[in-house]
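Asker: Just need the structure, nothing else, for what follows:
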Amino acid sequence: MTTLPVTTLLVIAKEPRPGRVKTRLTPPFTPRQAASLAEASLADTLDTVAAVPACRRVLVLDGEPGPWLPPGFDVVPQCAGGLDERLADAFARCAGPALLIGMDTPQVTPELLTVDFAGCDAWFGPAEDGGFWALGLARPDPALLRGVPMSTAATGAVQRDRLVAAGLRVRDLPRLRDVDTAADAHAVAALAPDGRFAARLARCAAPASRTDGRFAARPAGSAAPDSRPDGFTGRPGGSAAPTARTDGFAARLSRSAAPDSRPAGPR
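Answerer: Below is the predicted model of the structure:
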């Protein structure tokens, strides 16, 4: 007898529009190039989610869907409020087990997202920058996310401690790196060289240097100076969790983006 999947897969994301996504990639990239990279990252993520058995796939979106959206996804709007409120609301829409990820981990694989809640109550995916790229709950409870300080070096540690304090049995996914800076982009692309993100990055040349003396474009591999968080995980540093995989997959991140005009929250 075939067992039907019972897990809902959630992707929280922002419409990839210039000036509203991946602002820490500019410079060295232009806002249009940064948005193009965000679109490729989101498309890779959605394709991976589409390949994972699930009872439902949901894109929790700030903005409007575009041609990058594959079939098989329900699209629901993000609620108002901080990132903790928007993550909590995404889980509140689920009646059974759910796994949520962001849009900034194009290196994620179907194997990483195929989780089994037998013997545990939660799955936690730590990010290299101290946030988290994935969170799975066997019994979604929005209260587990509300009030967690987002976009700090301790975001992941605080969120995981919240799960443990609630008496949940937590299993850890590998630590991943999300795409915030140009250095992140090149490192993540190297982990998934056959994806859209890597191909798009290869086509994006660094913009020409400014001639008005205000700044010169940085090399494509250097980190952008803007330290504003724009998504799902925290800033560099933070909590560590054991790396569970030994198959050569160099674990990295994800972040889901909050609008620049909202208080930012937590690959």
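Asker: From here on, just use CA atoms for contacts and neighbour counts.
Answerer: Noted.
Asker: what ranges do the helices span in the protein?
Answerer: Secondary structure of the chain (DSSP state H): helices located at 31-50, 83-92, 110-113, 155-165, 182-191, 196-203.
Asker: Out of the ones you listed, flag the one nearest D129.
Answerer: helix 155-165 (8.9 Å; C-alpha to C-alpha).
Asker: neighbours around R32, how many?
Answerer: Other residues lying near R32 total 17 when counted by other C-alpha atoms under 10 Å.
Asker: one more, for comparison:
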Amino acid sequence: MPQAGGGLDHRLAAAFGHAPPGAPALLVGMDTPQVDAATLAGPLAPGARAGVDAWYGPATDGGFWALGLARPTERLARDLLLGVPMSTDRTGEALLARLDRAGLRVHHLPRLTDVDTARAAAEVAAAAPAGRFAACLDRITTVPRAHR
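Answerer: Predicted coordinates for the structure are as follows:
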């Protein structure tokens, strides 16, 4: 699905508008490569979804790595997201306030580090050392003997 134009808040809201009617939708940031199926399987299992209107995955930098809606519509997503300052240390706080004002029951996912810096990349690779991200980071940061 091609991204909509505009800022991140507009693009995220538009993405929820593409969800099939009546189906839950979860958007996951691509800068959290340590997320795996096990992280999401429990909270998103059909039995665990009862009574949940939204899923929120906080990031250690004050943002968020995941946002899910049990019954997404583009209108709801626009109400929740448009005008939320993105990529700041208060983004998550602002989004949580919107979720609360909308009266949504929120399931909090684990707090994760998103990869915005070299230090964060090393932290994420250490947290999932057997993953592809760690292997790729190792390849690009290892200096060949001939260049030492």
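Asker: TM-score for the pair, please.
Answerer: TM-score for the superposed pair, counting by TM-score structural alignment, normalised by the length of structure 2: 0.84. Supporting figures: 132 aligned residues with a C-alpha RMSD of 1.4 Å.
Asker: Of all the helices of structure 1, which one is nearest A127 of structure 1?
Answerer: Of these, nearest to A127 of structure 1 by C-alpha to C-alpha is helix 155-165, at 7.5 Å.
Asker: which strands and helices sit next to the closest one?
Answerer: Packed against helix 155-165 of structure 1 by the contact rule (3 or more C-alpha pairs under 8 Å, 6 or more residues apart in numbering; DSSP states H and E) you find strand 122-126.
Asker: Trace the strand it packs on over to structure 2 and give me the residue numbers.
Answerer: The alignment of strand 122-126 of structure 1 onto structure 2 (TM-score structural alignment) spans residues 54-58.
Asker: same thing with stretch 159-172 of structure 1?
Answerer: Going by TM-score structural alignment: stretch 159-172 of structure 1 matches residues 95-108.
Asker: buried residues in the matching stretch?
Answerer: The neighbour-count check on stretch 95-108 of structure 2 (16 or more other C-alpha atoms under 10 Å) flags 95-96, 98-99, 104, 106-107 as buried.
Asker: so which of those would you say is closest to Q34 of structure 2?
Answerer: Using C-alpha to C-alpha, these come closest to Q34 of structure 2 at H107, 19.6 Å.
Asker: that older thread, show me what the match of strand 122-126 of structure 1 is in contact with.
Answerer: 26, 64-70, 92, 99, 104-112 (C-alpha atoms under 8 Å, 6 or more residues apart in numbering).
Asker: how much does that stretch stray from structure 1?
Answerer: For stretch 54-58 of structure 2, the mean distance to aligned residues of structure 1 following superposition is 0.6 Å (mean C-alpha distance after the TM-score superposition for structure 1).
Asker: A125 of structure 2 matches what in structure 1?
Answerer: Per TM-score structural alignment, A125 of structure 2 is aligned with A189.
Asker: burial count for its match?
Answerer: 24.
Asker: Check the one 10 residues further on too.
Answerer: If you count neighbours by other C-alpha under 10 Å, A199 of structure 1 ends up with 15.
Asker: To which residue of structure 2 is it aligned?
Answerer: Aligned counterpart of A199 of structure 1 in structure 2: A135 (TM-score structural alignment).
Asker: Tell me which residues touch that match, please.
Answerer: Taking C-alpha under 8 Å, 6+ apart as the test, what A135 of structure 2 contacts is P129.
Asker: what's the answer for A128 of structure 2, then?
Answerer: Contact analysis of A128 of structure 2 by C-alpha under 8 Å, 6+ apart lists 34, 134.
Asker: again with E123 of structure 2
Answerer: Applying C-alpha under 8 Å, 6+ apart, the residues contacting E123 of structure 2 are T113.
Asker: Off-centre distance for the match of stretch 159-172 of structure 1?
Answerer: Stretch 95-108 of structure 2 sits 15 Å away from the centroid of its parent chain (C-alpha atoms, centre = their mean, to the nearest Å).
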